[in-house]
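In: can you look at this prediction? I've put the sequence above it.
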Amino acid sequence: MQITLQEIQVFTAVVDTGSITGAAEDLEQTVSGVSRALGRLERKLKTTLLRRTTRRLELSEEGRAFLQHARGILASVDEAEEQMAARVGRPSGRLRVDAATPFMLHVITPLANSFRQHYPQVQLEFNSNEGITDLIEKRTDVAFRIGKLQDSSLHARLIGSSRIRVLASPDYLQNYGSPTNVEQLAQHILLGFTKPELLNQWPLHDSSENMLQIKPTIISSSGETVRHLALSGAGIACLSDFMTRGDRQAGRLVQILPDQTLEVRQSINAVYYRNTALSSRITSFINHIVEELGEQPFDE
């Protein structure tokens, strides 16, 4: 008896979501239906793909081997559908987009409606991760990365750069005063990041003329959390222009030490896996983002 595409989809969904319940929600199927499909697949292959424990599902060695084939089959089906859609000039199908939460909220989601108006056949799936996402493991089509790229297996298209600034709310400055030089920052509440440590380098010179490495008082893994802390008057933060332009224009955040601030920019790239055929879904989405943002997307 031959295995079916639906059984392969169920298997990969269980792996990706980590549970049969999660796969059922993702595929909009019943839990019992997903469980039966997974059981049929294992019987047809005459092996155990997933070991069920009381807490989680774990891939067996055979399951890990089959997963590579399964992802290749699904990618081939997606590519075939894409090629057929391209023949009639209509990008279609699901497009999985990944970005850090601040970039997703402040840049990507505001442009989702206009993209859908141009390409109604494309179903968008947005996922936010604060760390680096494995595009293949998460079946991500395109991701937006901020800062220096390290993964050589990815193709990248630069879509812009965003300056970083040191900022605080008017309430914080009223309560704690505004520093007039870099040395005074040590007496203030500084908001920083758990990782990477590079994000705790601020665009100011220390006493040795190096980039200032701060010792944060409050830290978070999320840039959006740091932004909200700054807006609430909890401390001074260093954030990128793409997420604070509206706050600065409205006076909710004020730049600190502007005359001493260095011109430091974070590059922003759209990336996709090097071995993936560049689908019209990916091309149309990246082009739309670039066109809507313009030549200087994050400048004041």
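Out: On my side now, so go ahead. Numbers count the residues shown, from 1 in each chain.

In: please count neighbours and contacts with C-alpha atoms only from this point.
Out: Will do.

In: contact partners for Asn129?
Out: Asn129 is in contact with Asp98, Ala99, Ala100, Thr101, counting by C-alpha atoms under 8 Å, 6 or more residues apart in numbering.

In: and the gap between the third one and Asp241?
Out: Distance check for Ala100 against Asp241: by C-alpha to C-alpha, to the nearest Å, it reads 15 Å.

In: got it, and the last one?
Out: Noted for Thr101: a distance of 15 Å to Asp241, by C-alpha to C-alpha.

In: could you check which of the two has the larger neighbour count?
Out: The neighbour count for Thr101 versus Asp241, taken as other C-alpha atoms under 10 Å, is higher for Asp241 (21 against 18).

In: center of the protein, which residue is that?
Out: Centroid-nearest residue in the chain: Ala99, 1.7 Å away (criterion: C-alpha atoms, centre = their mean).

In: spit out the contact partners of that one.
Out: Contact analysis of Ala99 by C-alpha under 8 Å, 6+ apart lists Asn127, Ser128, Asn129, Glu130, Ala143, Phe144, Arg145.

In: correct me, but Phe242 touches Ser162?
Out: Yes. Contact criterion C-alpha atoms under 8 Å: Phe242 and Ser162 qualify, at 6.2 Å.

In: below is structure B, check it against A:
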Amino acid sequence: MKISLEELQAFTTVIDSGSITAAAEQLEQTVSGISRALGRLERKLGTTLMRRTTRKLELTEEGEVFLQHARSILDAVESAEDQMASRHQRPAGRLRVNAASPFMLHVVVPLVGAFCERYPDIELELHSSDNIIDLIEQRTDVAIRIGTLQDSTLHARALGSFRLRVLASPAYLEAHGRPKQVADLRHHRLLGFTQPESLNHWPLRSEQGDTCLTRPSIKASSGETVRQLALAGQGIACLADFMTRDDLARGDLVPLLVKDTVEHLQAVHAVYYRNTQLSARIQCFLDFLAQRMAP
């Protein structure tokens, strides 16, 4: 008896979601239906793929090996569907995109309407994370990463870049005064990041060279949190234009130390695995995003 795609999908979804119940919800099936699919799969293979405990599911050694084959088969089928759709100029299917919260909110979300209108057969699935994720583990097609890339196992496509600026709200400046030179920052409340530490190196000319290592009074893991703190008058921040452009235009934030600011562009890349054939839906998404991000 041959294995079905439904059984493979049930198996991989259970692993990715962490439970049979979560997999049933994601696949819009019943819990009993997913359990039966897993049972049929194990009987056909003649082996146990998972150990089921009251708290979690664990892959057996055979399950670990078979999971890689199952993913490859499903990816191949998905790729074939993409190729057939692209022949008719109708990219289709689910597109899983991951990006840091600020980029998702300020860049991707405003473009969703126009993208869906142009490509109505693509089902967008947007995930936000301020940490670097494993694309395979999270079942992600493409991730947007800001800054220097380090993972050589990934393909990368440059989408654009954004300038960094030091800024604060008028309310903060009225209460604490405006720094006139870089050395004045030591007398101000600075807003920074918990990680990576490189984000606390601001592009300002100082005794250290073309960067100034700051000691933030308040740190956050997300750029959007830092932005909201700056808007609330809680301190001085250094943020990229993509999340503060509208704030600057409205005057809700104002640039500081302009003459001492070094031109520093923060690169934005889309990444995906090297062994992934670039599908039509990924290609059109990246083309659309790059076009809209172009200066």
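Out: That came through fine. Predicted model only: the values in this text are computed from it and were never measured.

In: mind listing the helices for the stretch 1-150 of the first structure?
Out: 5-17, 20-27, 31-45, 61-87, 101-103, 112-118 (DSSP state H, counting those that start in this stretch).

In: next, count neighbours for His228 of the first structure.
Out: For His228 of the first structure, the count of nearby residues is 11 (other C-alpha under 10 Å).

In: what does it correspond to in the second structure?
Out: Aligned against the second structure by TM-score structural alignment, His228 of the first structure finds its counterpart in Gln228.

In: keep only the contacts of Asn129 of the first structure that stay in contact in the second structure.
Out: With contacts defined as both residues aligned by TM-score structural alignment, their matches' C-alpha atoms under 8 Å, Asp98, Ala99, Ala100, Thr101 are the ones among the contacts of Asn129 of the first structure whose aligned partners also touch in the second structure.

In: with distance to Thr21 of the first structure added, can I get those residues in a markdown table?
Out: Below are these laid out as a markdown table (distance: C-alpha to C-alpha, whole Å):
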| residue | distance to Thr21 of the first structure |
| --- | --- |
| Asp98 | 23 |
| Ala99 | 25 |
| Ala100 | 26 |
| Thr101 | 25 |
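
In: and which of these is nearest Gln117 of the first structure?
Out: Asp98 (20.7 Å; C-alpha to C-alpha).

In: my guess is the closest one contacts Val142, does it?
Out: Yes. Here Asp98 of the first structure reaches Val142: they are 6.5 Å apart, a contact under C-alpha under 8 Å.

In: of those two, which one has the most company?
Out: Asp98 (28 against 23).

In: ok now do the more buried one, which residues does it touch?
Out: Met104, Phe126, Asn127, Ser128, Asn129, Thr133, Thr140, Val142, Ala143, Phe144.

In: let me know the closest of the residues you listed to Leu57 of the first structure.
Out: Nearest to Leu57 of the first structure, judged by C-alpha to C-alpha, of those is Thr133 at 20.9 Å.

In: contacts only, for the closest one.
Out: By C-alpha under 8 Å, 6+ apart, Thr133 of the first structure lies in contact with Asp98.

In: ranges for the strands of the stretch 151-295 of the second structure?
Out: If DSSP state E, counting those that start in this stretch is used as the criterion, the strands of the stretch 151-295 of the second structure fall at 154-168, 191-193, 201-202, 212-213, 218-220, 237-240, 254-255, 265-273.

In: quick one: the match of His228 of the first structure from Arg250 of the second structure, how far?
Out: Taking C-alpha to C-alpha, one finds Gln228 of the second structure at 15 Å from Arg250 of the second structure.

In: Gln283 of the second structure now?
Out: Counting by C-alpha to C-alpha, the gap from Gln283 of the second structure to Arg250 of the second structure is 35 Å.

In: ok, now Leu67 of the second structure?
Out: Leu67 of the second structure is 52 Å from Arg250 of the second structure, where distance means C-alpha to C-alpha.

In: higher neighbour count, those two?
Out: Just comparing Leu67 of the second structure and Arg250: by other C-alpha under 10 Å the higher neighbour count belongs to Leu67, 17 against 10.

In: can you count the residues close to the corresponding residue of the second structure for Met84 of the first structure?
Out: Correspondence of Met84 of the first structure to the second structure, assessed by TM-score structural alignment: Met84. Other residues near Met84 of the second structure come to 14 when the count uses other C-alpha under 10 Å.

In: repeat for Thr12 of the first structure
Out: What Thr12 of the first structure shows, counting by other C-alpha under 10 Å, is a neighbour count of 21.

In: and it, what does it touch?
Out: Counting by C-alpha under 8 Å, 6+ apart, Thr12 of the first structure has contacts Leu67, Ala70, Arg71.

In: still contacting in the second structure, which of these?
Out: Under both residues aligned by TM-score structural alignment, their matches' C-alpha under 8 Å, what the contacts of Thr12 of the first structure keep in the second structure comes to Leu67, Ala70, Arg71.

In: coming back round to it: between the contacts of Asn129 of the first structure, which is closest to Ser207 of the first structure?
Out: Nearest to Ser207 of the first structure, judged by C-alpha to C-alpha, of these is Ala100 at 32.9 Å.

In: count the neighbours of that closest one for me.
Out: Applying other C-alpha under 10 Å, we find 21 residues neighbouring Ala100 of the first structure.

In: right, and it touches Ala143 too?
Out: No. Ala100 of the first structure sits out of contact with Ala143 when judged by C-alpha under 8 Å, with a separation of 9.0 Å.

In: state the distance from the match of Met84 of the first structure to Asp247 of the second structure.
Out: On the measure of C-alpha to C-alpha, Met84 of the second structure and Asp247 of the second structure end up 44 Å apart.

In: and Val262 of the second structure, by the same measure?
Out: Val262 of the second structure is 21 Å from Asp247 of the second structure, by C-alpha to C-alpha.

In: could you find the counterpart of Asp134 of the second structure in the first structure?
Out: Checking TM-score structural alignment: Asp134 of the second structure goes with Asp134.

In: tell me how many other residues crowd the closest residue to that match other than its chain neighbours.
Out: With sequence-adjacent residues excluded and distances taken as C-alpha to C-alpha, 6 or more residues apart in numbering, Asp134 of the first structure is closest to Thr140, at 7.9 Å. A count of nearby residues for Thr140 of the first structure, using other C-alpha under 10 Å, gives 20.

In: Val262 of the second structure: neighbour count?
Out: Neighbours of Val262 of the second structure under the rule other C-alpha under 10 Å: 17.

In: that one and His201 touch, don't they?
Out: No. Using C-alpha under 8 Å as the test, Val262 of the second structure is too far from His201 to be in contact (11.7 Å).

In: for Arg55 of the first structure, state which of the contacts of Ala99 of the first structure is nearest.
Out: Nearest to Arg55 of the first structure out of those is Asn129 (C-alpha to C-alpha; 23.6 Å).

In: nothing else from me, thank you.
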